[in-house]
Structure formats: structure tokens, C-alpha cells
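Trainee: can't give you the sequence, but here's the structure:
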């Protein structure tokens, strides 16, 4: 897409007539949010309100838990296709979802890197490689913006871990910043021109990301000549003048914060020039014009009247299923076990029945439905399939499924919720068909309640249950036991960190196993705590917080839920039953994985081991079965101590609302798993070039590996060889490479599909510099579909942005010297090499 760009002076000249109509307070008013996800308008200059929505695995809308929307396959399945067309299509479909909900800007894609496999938010990001990430992002943005919706690259920059993310400082060299962490942003800017970016929570080398004059003004707006808008992450802005002068254009969300009257006063004191405010406003007006929210003629504003597919549209289901299957990765396939033949199948594992189709945090949506692997495979295999549960894979309590309880007042599925004021009077009482209740965030309440009550009637079939609650406060939970006696549980849930995001994204919780009467009504009442975030954040100088900071102004708020889940039988019995079923079938398929408590915003992992007794499930099933397939329902690496005992391993990521159908089609050969890994899989914990996400006493996290991130570090022997390399993936065919030659800015290679099926191959081109101080790096890739026994010629373009190194002495990029091009299926399977 060709887009006219503007210099800062051009922007000011273009919008000067509108800017000059506004007073300083009116200008500043437009540079902060109106509500959690909207911006204010101004009729005098033809500016309509704008609406933003979280992404990138669905367009959630203006509510953290709102109306049903389409749940897309997660980011690693999109990038795992290594296919520009898939990334572009996802952008188009998300734009349709945005238009259906009258959203101007989708807050995605997330293009931070998979620096360490422990990162909790990796499922939202594309890969460990800056080139694959940037190229995927550029195509996603092009698809989205060509369809009329603005994209927002996030999070600028070096935001690769979640621990203490609001306060920690990523410590890295200028070389690593330029060669690795800024590269995806640069590629997306040059190849797609995104309308906006989001500044991260963290500091970078001691300076908050929202105040990074070096990154935001000098590099992004200066060197790259980018004319888009930089907004803060939600509540990320710490200081007034520093952020305004440092290149931030918009503070989010709405409410009291560090700009508003504080920024007006800073201008009046001479700390911030009014011309700086004017430039921020000009960038906002350009964003509004590009997304249809600015016109002197109100009838010309974007009205979103075009009818878009619903989240349950059959055509949408087919699209989501195809996208998911294209990114799935076949890691191992002994004796061509997959695709499955006509024999009987024993399916086991808790993830088979409760498939994890999305991660946690701001990427969560409320989908219209979710298809489990058991349902998907059952639809294709019918009576040939036997299904068994598996051990519980969770460590934290799980909010009640609102479909499994009824509202005692209405008798319909869901719960009764009541808000109380401090004096005990009822603020509001309503029915909820959502699992979790958010308070004081986006609930549009007239006042923050002092007490919250949730009531729900359990199913008549439940005799033993995990009962509890989620959310900070003092809880009282009442239920009837097996004898009909009312039992009361009193618990206090306290925050574990000083991160205000914990209240919404990872609230404290409790549960215990209880014997309950059939159909018992459970009543959970919580007295909300006064978090007093301001005092907690201001008292520690390491947090670099001031009184006007957005984050230091939090009122009581949080996420609350009832915990009420049926307790399965003893886990040893579950494993034994799964093994027994596996021994009676022709093939065993065991599904293992992670949950949204492992792959989530606001928390990192501490190990790559599968939670619970899932490894033992695989071992016992494999020991009993004739042939064993392991399906890994996770977006990020896990350890595989059972790898040599099983015949096939398929990684299916977090596959979205059509996940079960997509997995079933791949297992049975209706679709091919054409994906390639986007993250190297370590052989054991700590065996990677970068590992820990823990900060030191000064809240700093050192990026000591420099530019040797991921496969680059493995190739330089900075860690033991990985279990599986970045780029690995088998598909359902085998390949021969021959005849490689350099042709200008391309490398050409001849391929032969030596398999029995038509298949897609992804030719990966790496460059190994002769200079050993420089890492090997991916410089191009190209996919192609080839029939069985057929030959094809593939040309892979060399991206010149990957053929350079940062010279800290001169402060510029310089071209790399000599080296070797490697044509590979991954760095663990190099097929050909040629000198540069």
C-alpha cells in the first residue's frame, strides 16, 4: 500500500488552521483518553470520538469482558506459517472485526521478541527473530490498514518480560537495540507505514519508554521519518514534561493522569513548548483523518455501515480453521505415523477436553464458542475414537464456567451480581453471563462499590467441588454441605506485587475442595480493599514515580470471580485409565500443554516443564500404546523428557475458536501442518542464550547476550544445542535441495518433493558472517507448494537490512563483509551453502 508521508513541519502546516482554533487546554484535552478505550472529539474542528480496541488475537471492543467476538489463532500460529499472505489475511479479517464494532485502531501487532522462553507474553508476539517478526508485522499492518483500520505496533521497546514490567529497566547496548530490538519496528515502518505505535511500560537503560527522546524523537520520528502517533501503554506514563518532550503524543487511558492540567501548567512554566503540543496534536489529527474520524463535514466521517461477517459466520469459521492449521508445526513423525490411518484412536489429556485456545491478559476475548480437540476429532472419527481425561494442568484457581451454573433469581445460565455502597445500600444488581466481573475499570459504574456479591446455583450432579473466589479483598463464601448445613468460609486475598495490573490481569485467589449438597446455592461476598496504590508506588524511589503519574492515581478496582469447578477423580486413576485405553487402540493421541496462567500478560514462567503430572501421563500412555502421538497445546517451548518414547509430536499453539477442528484436520491429513518453529526449544531449563526474567535490586534486567538472541546464540555455542531449532518443521513430505546460486539480491535453489503428498516447503536463507563477532542471521525466506515427485525453482530475496551491523563508534550501520549463505530447513538442517 502506498501512503503519503509527512514531515513534522508538513504536519503542522497541514493542520495549523484546525490547531489554531483551539486554546491550550483544548489542545491538551485531546491528547489524553476520554474513557478506557476512547478518545474525546471536538466538533469545532470536525474531530469525532475515536475508539481503540485490544488485539491481536481478536478485536475485543470497548470492554475487557464484552460481547462475543471472533477468537483468532494466536500470533505464533500466524508467524509460524512463514507466509506473507496469511499475515496479510489476518490483518484484513481483524479490520473487519474492528469495523463491525466501530473501532478505529486495533492495538496490535505485538512485535517484541522471544528473548527468553520464559516470557509470559510470548504467545502474543511473533518470534525470536527480528526479520521474521518485522516481515510478518508489515504484512499484518498492510492488510489491516488497506481495509480502513489503523494498526498500532507495540511495545516500543525492549519489552520482553513481564516481571515488574511497570518499573524494571531493560539494560542493553546500542548495538543490540539497533540490530535486534528496533529492527521489527523499522521493517514495519518502512514496508507498511503503521499509523501508530505504543510506548512500553518498562524503562530502557534507566529512562522510561514513554520518555525516550533517543528512541521516539531521534530514531523513530527522526531517522525513520515516520509521521504516525506514539501512544502510551495503559497507565504507563510516569512524568509530565519528560514524556511530552520525549516524543509521546497521546496518554492512555482516560481519567486523571500526568497530562491534562499538569501539562497545561508545564507549558505555562516554560518546561514544554506549545509548539511541541501542536506537533503531538497534528499527529493525532493525521491518525483521525486516516481512520475516518476527521472531517469538517460530519456526513463524511466514517460510519462503519458496511455489513461485516459475524463471529459465528461459517465463512469466518473456515478462515480461522485454515489459518490455525497452517501455523501448526510437526516436530517429529517416525515412520510417517501422521496423518492418522483408518485405525482406532485413544485420545487423552485434560487439554483434549478443555483445549486452551487463547492466552491470558489483554489478548483475551469473549468468543462465541470454542471447539475442543475431543469435539473436533470426534466429528471426523466418530466411533473410532475413545476419549479419556488427564491430570489437572493448573496451579491457580479457575473462574466458574457461567454455563455450568444458574442465576438463583432468574434460573438462567450465569450468575447474580450485586454492588453495594459503603452504607450497605444497593448500587446495582444484575445478571451476568460472563465468568469474571471487572470493577472500576470499564464497567461504566457511577461509583466504585465497597462490597460485591456473586450468587450461583451449582448443578445437581456436583457432589465434590473446588470452591473459592478470585480478586483482592476479604471474602465470605457460603454453601450447603452434603447434609444441607450452611457452611461459611472466610478468606483474605492480598496482592503479591506492587503492580496495579495484578488487580485485573492476575488477581489473587483461593479455593478448597468441599462436599456440597446437590444444587447448592453458593454466595461469595467480598469487601473490596483500599489498595492505596499511590502511597505504595511513591514510597519506593526505584519506581521513579511522581504524584501526577497515571499509575499512582489508581482508585479501587479489579477483577472478581466465583471459583466453582467439579473435582475429577484421583489423578493416578485418570492416568491409568488413559493408558488402558491407549493399549486397546491402534494409535494413542495424548494432548498436553499450558494454560492462560502460564502464557499470560503480567507474569513470566519459571520453568518450561509441563505443569502437573502431564509428563507422567505421556510416559504411561507411550508405554502402553502401539503408536503414540503427542499434541502440544501451547504457544511457547515446553520440555519433552518423553521425546524418545513417542512416535510423533505436533505443536498446535493456541488455535482460536476453531482450534479443535483445525487440530483434527491436521491429525487426519485433511490439512497439512506447514508451520515452522518461531522459537528455538531448549533441551532443558536454563539451556538458552537468555534465560531469567528476574530483575536485580535496582530493578534492572541485563540483556547480556547482546545481538545473540535465540538461534543466533545457540549457533555461537552460547548455550547447549536446542532440542529443536528455530525454523524446524517437517510437514507431510520430504525434500531435496540442489543447484543453489546467487543472482544479484536473490539466491536461487532447485527443490524436489520426494514425498507422496503435495506439500508446502519454506526455504530459509541465513547468512553467516566471516566476522565471528557478528551472529548468523535469517536474511530471507520463501514458501512454495510442490506436488509429489515434482520439482520447482525457488528464489529467495536477501533483505539488505539484515546484511548490516551497527558501528557504535561512528553511530551508523555498516555493511557486513564476507560470509556464507546457508540454505536450510533450519540451522539444524542446513542443505546447501554458497559464498557471498
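Mentor: Received, thanks. Nothing here was measured: the structure is a model prediction, and the numbers come from that model.
Trainee: can we go C-alpha only for contacts and neighbour counts from here?
Mentor: Fine.
Trainee: Flag every buried residue along stretch 265-285.
Mentor: Judged by neighbour count using 16 or more other C-alpha atoms under 10 Å, the buried positions of stretch 265-285 are 265-267, 272, 274, 276-285.
Trainee: among those residues, which are in helices?
Mentor: Residues of the buried residues of stretch 265-285 located in helices (DSSP state H): 265-267, 274, 276-285.
Trainee: Looking at the buried residues of stretch 265-285, which is nearest residue 72?
Mentor: Residue 72 lies nearest to residue 284 out of those, by C-alpha to C-alpha, at 29.1 Å.
Trainee: hang on, the closest one packs against residue 230?
Mentor: No - contact criterion C-alpha atoms under 8 Å: residue 284 and residue 230 do not qualify, at 9.1 Å.
Trainee: what's the closest of the buried residues of stretch 265-285 to residue 658?
Mentor: Nearest to residue 658 among these is residue 284, at 37.2 Å by C-alpha to C-alpha.
Trainee: which residues sit in contact with that closest one?
Mentor: By C-alpha atoms under 8 Å, 6 or more residues apart in numbering, the contact set of residue 284 is 31, 229, 249, 250.
Trainee: burial of the third one, as a residue count?
Mentor: This means residue 249. By other C-alpha atoms under 10 Å, the residues close to residue 249 number 29.
Trainee: can you pull the contacts of it?
Mentor: By C-alpha under 8 Å, 6+ apart, the residues touching residue 249 are 31, 229, 230, 231, 280, 281, 283, 284.
Trainee: The residue lying closest to residue 231 once chain neighbours are set aside: neighbouring residues, count only.
Mentor: Distances taken as C-alpha to C-alpha, 6 or more residues apart in numbering put residue 250 closest to residue 231, at 4.5 Å, once the chain neighbours are dropped. Residues lying near residue 250 (other C-alpha under 10 Å) number 28.
Trainee: same thing with the one 10 residues further on?
Mentor: Using other C-alpha under 10 Å as the criterion, residue 260 is surrounded by 20 other residues.
Trainee: Wait, it touches residue 30, no?
Mentor: No - the pair residue 260 / residue 30 is not scored as a contact, 9.0 Å apart, by C-alpha under 8 Å.
Trainee: One more to weigh against that first structure:
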């Protein structure tokens, strides 16, 4: 291949396909979104106007739900099923799972991610990946890394200290890569400490490849490429979408002058060729798949992932003889999936109202069941939520129903925690998350006890948003990770802040008891018994409580878990094997501080059993000079800016776009107030991308933020337009009118 051809191979052919070179035996393969089901858009040119038109596929519960199953085997089955459908539909790579940490409950894309805990997220993702790739189809774990907000996601800078980066935000990717061995990793849009992920050699080569052993392809998020020369050096292989020839000439010039070696391009080209050929070989042997069986798996997954948050007076399960009142629009139009690039066109859809019938009006009913939650315009890819509040009409519906009938149950559909001021007024709360296309059947089975709820929350539900440590500074253009390692339960535990429901909490229609805890070396054993009258599943959680006489640490951290199914009266001994990583902190490397570590085991975060103590000789970790007396020793409320700056070792200076210094990394939304030409372009782009869409919908808001909120380089890549057009307009926006016009009129054949 010529150098130009190899560079071309490292960019897609169009929006969804890789580039083919038949003369060299290199075929093209199709990629599509797929965290919880395929979104295959048959159009292969530029992105169609909407994101909701796609070929039918099974819509499994979103990660917000399946994470609550705490079931690695279940996630493996889902991954394998999606891979079967990918093979059936001719898809070589599907983009998922997403393992980004749920840092703040307002992140609009939290429904696509598993947990606030890195160990839980990583283990579930690893099983999903490993089983999905058994038939040869590739997965692409995303978004690497520190992509924890939708606001300004294309050019935000995640400013973070190294310990927090390693212990919290890289750990789920590390587990997914080491254990799942994905064939692809998607690099995120944002910067990390000033360096775009696509350009970040430390992230993509030193850590991902050299330290974790990743051998696959790094694919950009769509339009995430920054500097293609730096990206080749960093180990970023495939620029998507294709069709713009983004920085092709600049790369050729860099090789010619010796700034970039051809060998670095060869490495990326070889990795892409290997992935494409492996997938193409498998795609030649399509066997079809059983979509009906996948619908049943989606139902089972929804049942196993539901979390029973309240069950006063054992109001659930319902009895067949009871008169039930069904209340709320979501009974017939449940929220079963998120909005944005993961939106799936389901093969079939069963609503609660299809399988449940109202037998009374509210006042006359034995039990009133209210179906409520967040509508799609409240949470989506592309924008963050404005608050943790539910729509006022939904709250009013619950409160009015509860006032009329003391036996009220709420079935809740939402992709992230919400404030629940009504929780004390109802007797039962069943959290379904976003349960997928079989959600209606799952709801019926759970309400009537055909299925026993066994889910445990994979994230903390605060009482109010202001209780979150990052609430005071989230989101801003840059992600200020001031809270450090104190994310989710790590903060609430240490700050002793009361929450609505804790991480790891979930009720059942049966009961479980723990007995006979043992520690032998670093093997922990405990017996779990179903002491109730129904068969059910328990999630056994193991936490390590570290010593607190040195470097600051959380009260406890999840290190192991297992889901066990037991019949009434059945007992089973659960065994966990610990390793040094269970006790380690990051201090220029993984180190185990000396001291005594308490091992806690149980299924309820408020009733953990002390299994024993493990004493580690370890090593003495030097306490940072800024730690004594700081927020990080005794966190409460938002961490002060000055203390965070001491922790990261530098003064934080926010970026402000300024006329005269605008760059290709600035957006139309940022430049329009200071530039007439950008104001015109802003309105042109906004009108073009939203033509035919209803204002205020999730799709409309996403498309606006993904266009006028994108850097100019992103618009160039995704729009397939000549780079000189954007460079010319940029020069004009910066007041350099003659230079801008010359650039626009210049006919040099360059992109």
C-alpha cells in the first residue's frame, strides 16, 4: 500500500463503514451503536437527519438497569445475544459497552453506564465483552476516558489528579480490557488535563497498550479526532466518521519532514486490517438468530435487574383477587430506553397496560399502582439534566393518588436517580430503570410475585441534589474533579450524609441470613441461607474497610460480589479470594499501605457482617503535605477550590474563547456572540440539522448540542466538508478578513 492509502485506511469510508481496498484483500465492515441493542442505520453516507430510524433489533434493558442485577452471567448472555444479532445483520463491530463512572446524577448519559463503583462496572463489562466476542464480532468499550458530562463534551477538559484518575476512572476500563479483551476501545471527545484523548500517548499507549496489554484498535468517538499527527503517535488508529479526509495532507507532510514516522501509521493500519479481516471472515458465515428467544432474555434481564426500594406492610406481591387501579400515562407508554445514539427500534414492545388491567377506580381499589418517571426529554445523550426533580405533574399524580388510596405502589422508570419527596407517602416502590422492550411483562411478573425482585442499586440515590459533593460546580465547560476519589457512596459514607437509598440496597419477597464467616489467609467464606418462603436471589457484597491512620481513604470499598439463587431453606457457602489490588492505593504505582483491613460481607449496606481482619505488612505511604486538616480527610459539602488546587499541584485557569484567538476547537455557540460570520453559520447549521424535528424533544436538543455545540474540527469531520472552508471562516471570525477570503478562494486541492 502507498503511504496515502494507509492513511486513508485509518479513516472510515463513510459514517458507519471502514474503508475497503479490494486490490489488497482488505474488505469493508459495518459498525453501529449497540450498548443494549443494535442501532443499525442502513444509510452509509452522511448521518441521516434523525437518530431514531434503524433496523429492528432487540432492545435489552439499559446499563442503568442491568447493573442493578449484579449478575456477570446475565451480562454475558446479553452481550452474546447482541453479537448474534450483529452477525445476523452484517455488523462487524458494535459500539459498547459504556463503562464511564456515574460521577454526578445529572449526567444526561448515565443511563448508558453501569455504576458509580469502578469494580462493579468493570466486572460486568468484562463478562459482556468476553461473551459477545466469542463468535468473532468485535465490541468497542467506551468512552475512554473521564467522559462524565454531556455539557461541552466535545471540548471540555477533565482536570483530575492522578490518584483519582487511576483508582476511580481508569479502573473499570482496566478490568474490562484485562479480563474482557475487547477488540476495540473508543477514545472520548474530551481532554484529560489539557490533552485530547485522541492525542494522548500516555492514555492510549503507555497505559492502555503497554500496561494493560490491549492489542486491538483505538477508534475515535464520532468526530473526536483532534490532531491526526499527534493521534498516530499516541496510538489512535481509526478516525470516524469517514469521508472528510481530515488532516490527510498534514499527515503526509509530517512524514515527509520526519516529524511522523511511516512505521507509526503502519502500526495503526495493521491493527485495523486485522480487526476487519477477522470480522469479515465471521460475517461470511451468517446463521441467523432467534429474536423471540432474545425477547425472553430481555424479559428475564428486566426482572433480574428491578430493585424493590420499599415494601411497607408487604404490599407486594399483589394477589390475584385484589382490585387494582392502574394510574399514569407510563402504564401505556413506559420509558423503556434512553435517547440518543443508543436508541433502538425494538422488534416488539410490551407495555404494562398490555398485560395489566385496571379493575377499579383509585378510591375503590385494594391497591393503586402508579406508573411514573422521567420522560425522554429530561435525559439524553447530548445534554445534562437540569435538576434531579421529576416533572411536577408526575409528582402531583403520585401524591394525589396516595391521598386517595393509602395502599399506593409506584413503579418508577428513569435512567438515573430522582428526588422522591413522595417516598414516605406510598407503601411500595419498584424501580425498573429503563427495562427494555419486555419491560411490561417483567413489571407484571414482579408485581404479582411470579418473579422475585433481586436487584441492588448500582448507584446511590441522594435525598436531594444539593447533597452531592459536585453539585456546586457541575457541570462547567471543564470538568473539575474536585471531590477526588469521593464519588458516590465513598463520599456519603465518609461525610456521614444521609441518603434516600444506598449503593447496594434492594429488597426481596424473601429473606436471607448470613452465618459462619471465615478468613483463611486471603480467602473469605460465608454461608448464605434463604430464610423466607419464596425462592429468590441474593447479591453478596464484600467490602474492604482500610486503616485511617495515614493517606486519606474511603470508609469502605466494594472489592468482590456474587449473585446466588436459593430456594426456601437452602444454604450455600460463598467463597471470595482477595489479592493485593483489593487493599492498594495509587501512589506512582499500586501500593498496599501497611495496617489492618476489616472485611465486611452482606446483602444490605446497613447490615454488613464483619467477616474478620486481614493484616498487611505493606509499605508506609507518605501523607501528602496538603492532606492534614483538609476536606479530603473529613469531606462534607463541596470541596474548596483552593484545597483542590493544592491536591492537583497547580492553579486552575478556566478557558475562555476570545476573538482574535479562536481556534478549530471552539464552537459556533461560543463564537457567535463575537463574530457576525459565526452567528450566521450558527443559525444555518442549527436550522439544517433540526429540520423536521419538534422543538424541545430529546432528539432536537441532542442534535443542536451535537452541531452548534461542536468544535469546528468536529463539524468538518462529521460534515465531510473541506477544511479550508472552516479555516477561512475561522480567520474571518478572528478579524483577519483578507486572509480568510484568500483561504476560501484558494484552489490548492488541500482539505
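Mentor: All right, it came through fine. This is a predicted model, so every value here is computed, not measured.
Trainee: In the first structure, what residue corresponds to residue 379 of the second structure?
Mentor: Using TM-score structural alignment as the criterion, residue 379 of the second structure maps onto residue 599 of the first structure.
Trainee: I'd assumed residue 118 was in contact with its match.
Mentor: No - with contact defined as C-alpha under 8 Å, residue 599 of the first structure does not reach residue 118; the gap is 9.2 Å.
Trainee: dump the residue contacts of the most centrally placed residue in the second structure.
Mentor: Using C-alpha atoms, centre = their mean, the residue of the second structure that lies closest to the mean C-alpha position is residue 113, 2.5 Å off. Neighbour list for residue 113 of the second structure: 63, 64, 97, 98, 99, 100, 101, 102, 121 [criterion: C-alpha under 8 Å, 6+ apart].
Trainee: how about a cut-off of 10 Å?
Mentor: Residues in contact with residue 113 of the second structure (C-alpha atoms under 10 Å, 6 or more residues apart in numbering) are 35, 62-67, 96-102, 121, 125, 142-143, 148, 415-416.
Trainee: what lines up against residue 570 of the second structure once you look at the first structure?
Mentor: Mapped onto the first structure by TM-score structural alignment, residue 570 of the second structure lines up with residue 790.
Trainee: Surely that match and residue 734 touch.
Mentor: No - counting by C-alpha atoms under 10 Å, residue 790 of the first structure does not reach residue 734; the two are 11.5 Å apart.
Trainee: any common contacting residues for these two?
Mentor: Common neighbours of residue 790 of the first structure and residue 734, counting by C-alpha under 10 Å, 6+ apart, are 752, 753, 754, 755.
Trainee: looking at the residues you listed, which has the most residues close by?
Mentor: Neighbour counts for those, by other C-alpha under 10 Å, peak at residue 753, which reaches 23 neighbours.
Trainee: what about the aligned residue in the second structure for that one, distance to residue 572 of the second structure?
Mentor: Under the alignment by TM-score structural alignment, residue 753 of the first structure pairs with residue 530 in the second structure. The spacing between residue 530 of the second structure and residue 572 of the second structure, counted by C-alpha to C-alpha, to the nearest Å, is 9 Å.
Trainee: Common neighbours of the two, please.
Mentor: Shared contacts of residue 530 of the second structure and residue 572, defined by C-alpha under 10 Å, 6+ apart, are found at 514, 565, 566.
Trainee: which position in the first structure aligns with the first one?
Mentor: What that stands for is residue 514 of the second structure. Counting by TM-score structural alignment, residue 514 of the second structure lines up with residue 737 in the first structure.
Trainee: which element is the spatially closest residue to that match that is not a sequence neighbour on?
Mentor: Spatially, and ignoring its direct neighbours in sequence, residue 737 of the first structure is nearest to residue 751 (4.9 Å; C-alpha to C-alpha, 6+ apart). If you go by DSSP states H and E, residue 751 of the first structure is part of strand 746-753.
Trainee: Looks like residue 114 of the second structure contacts residue 96 (just checking).
Mentor: No - using C-alpha under 10 Å, residue 114 of the second structure makes no contact with residue 96, being 11.7 Å away.
Trainee: tell me, what's touching the two both at once?
Mentor: Common neighbours of residue 114 of the second structure and residue 96 (C-alpha under 10 Å, 6+ apart) are residue 125.
Trainee: between residue 790 and residue 734 of the first structure, who's got more neighbours?
Mentor: Legend: neighbour count by other C-alpha under 10 Å for residue 790 of the first structure and residue 734, higher for residue 734 (16 against 12).
Trainee: For residue 446 of the second structure, which non-adjacent residue is closest in space?
Mentor: Using C-alpha to C-alpha, 6+ apart, the closest residue to residue 446 of the second structure is residue 452 (6.1 Å).
Trainee: corresponding residue for the one you found in the first structure?
Mentor: By TM-score structural alignment, residue 452 of the second structure lines up with residue 672.
Trainee: where exactly do the strands run in the stretch 251-400 of the first structure?
Mentor: Along the stretch 251-400 of the first structure, counting by DSSP state E, counting those that start in this stretch, strands occupy 251-254, 329-333, 345-348, 385-388.
Trainee: got it, and the stretch 501-650 of the first structure?
Mentor: 509-515, 521-528, 558-566, 587-593, 628-633, 648-651.
Trainee: what's the closest of those strands to residue 165 of the first structure?
Mentor: Comparing those against residue 165 of the first structure with C-alpha to C-alpha, the closest turns out to be strand 558-566 (18.4 Å).
Trainee: that older thread, once aligned to the second structure, how far is the strand holding residue 751 of the first structure on average?
Mentor: Here the mean offset of strand 746-753 of the first structure against the second structure after fitting is 1.7 Å, by mean C-alpha distance after the TM-score superposition for the first structure.
Trainee: Now that strand: buried residues?
Mentor: For strand 746-753 of the first structure, by 16+ other C-alpha under 10 Å, it's 746, 747, 748, 749, 751, 752, 753.
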